[in-house]
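S.K.: Predicted model, plus sequence, below.
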Amino acid sequence: MIDNVTVRRVGTSEAAACVEDLTDVLTDCVEGGASVSFMLPISREKAVAFWQTVAEGVARGERVLLVAEDGTGRIVGTVQVVTKQPENQPHRADIAKMLVHRQARRCGVGRLLMAEAERAAREENKSVLVLDTVTGGDAERLYERAGWQRVGEVPHYALMPDGEFCGTTFYHKQLL
């Protein structure tokens, strides 16, 4: 059980300092079977490189990085709001890499992260959000309870970390 979870926006100057803790969350999720762009075995170096790229994007103002911390200050979850979009979509953002450590699941961490992601998107003047997730996964229920609208699914869109095909379901939410 996780107590006293708080969600906060990571500032541009501190994003790089969170890389190691974020790497732990990503590695745990992939090793637990989450289809989040990485295959097994996931090397620590690959995960660190991913988070370093994210930190650079935060520093350039291209994305918002949110972290969920337990009462000890340990990062147990994260989500990103990708604000850099094409010229004809200044009002849109993508929700990316919503990850919750297996030890922190079913404690409301994902719900808190998504609520804060929506608030951060509004602060960035975004009115349309989109995301995708594994078809049939637990995250679908989370998104639907939070008012996200299912657009549809694409079979065999991606691979699970073990190499099996999985479908992907796309969602949107209007923040008007």
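M.R.: Nice, I can see it.
S.K.: When you work out contacts or count neighbours from here on, use the C-alpha atoms and nothing else.
M.R.: Will do.
S.K.: Sketch out the helices for the protein, chain order is fine.
M.R.: For the chain, the helices defined by DSSP state H occupy 19-31, 44-59, 109-123, 138-145.
S.K.: closest to Glu164 out of these?
M.R.: Among the helices of the chain, helix 19-31 comes nearest to Glu164, with 13.4 Å by C-alpha to C-alpha.
S.K.: take a look at this one as well, against the first:
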Amino acid sequence: MRTIDRLSAPEFEPCVKELAELLVDAVDDGASLGFVTPFDHEAAAAWWRAQAPAVAEGGLIVWVCREDGAMTGTISLVRASKPNARHRAEIIKLMVHRDARGRGLSRALLATAERAAIEAGAELLLLDTETGSTAEHVYLTGGWTRYGIVPDYAGSPDGTLLDCSFFYKRLRVKRRDG
């Protein structure tokens, strides 16, 4: 059985160990998520714990997917804090454990975050990913629009510079009067 649940602030800390395991698995598998190898559980847990204040304040929303009790995926939504940007949000840290890939988890997690963004009043979502990655294919076939590629934008876990694709998705069609 699959569930996708938003983590409240009190639920977040007890999930840090499993979130760290997902992050280590993704980095070990070569995902460009902002970390380089060697990358261990302690470093991953420290990164997640550093996100706790943003979760508590509501600026970062984290969902986890569980299948038969095991955490198999996560996605986060960062709400814009600038007054002139409150109509947009950013998808970050979409991760699916390598043993759970190919079952539609990424799309289910994205749909969950998109619905929540709409409910929060966001009209525009942004994200970035490694050019040519499986994740890029998910976005290209999921209604996202690539608006640019920046060469050598980020390093892979082994330090190799990678191109990065930037995407947006309109959640609502903005009506213009006139």
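M.R.: Yep, it's here. None of these values were measured; they are calculated from a predicted model.
S.K.: Nearest to Arg102 of the first structure, out of the helices of the first structure?
M.R.: The closest of the helices of the first structure to Arg102 of the first structure is helix 19-31. By C-alpha to C-alpha, the value is 6.8 Å.
S.K.: Please spell out which residues along stretch 101-109 of the first structure are buried.
M.R.: By neighbour count on 16 or more other C-alpha atoms under 10 Å, the buried set for stretch 101-109 of the first structure is 101, 104, 109.
S.K.: Nearest approach to Tyr171 of the first structure belongs to which of the helices of the first structure?
M.R.: Comparing those by C-alpha to C-alpha, helix 138-145 comes nearest, at 8.1 Å.
S.K.: In the second structure, which residues correspond to the closest one?
M.R.: Aligned by TM-score structural alignment, helix 138-145 of the first structure falls on residues 134-141 of the second structure.
S.K.: any idea how far Ala49 of the first structure is from Glu20 of the first structure?
M.R.: Separation of Ala49 of the first structure from Glu20 of the first structure (C-alpha to C-alpha, to the nearest Å): 10 Å.
S.K.: and if you look at Trp51 of the first structure?
M.R.: From Trp51 of the first structure to Glu20 of the first structure the distance is 8 Å (C-alpha to C-alpha).
S.K.: Look at the two and report which has more neighbours.
M.R.: Between Trp51 of the first structure and Glu20, counted using other C-alpha atoms under 10 Å, Trp51 has the larger neighbour count: 20 against 16.
S.K.: Trace that one over to the second structure, please.
M.R.: By TM-score structural alignment, Trp51 of the first structure lines up with Trp48.
S.K.: Skipping adjacent residues, who's closest to that match in space?
M.R.: Of all residues beyond its chain neighbours, the one nearest Trp48 of the second structure is Val16 (6.2 Å), with distances taken as C-alpha to C-alpha, 6 or more residues apart in numbering.
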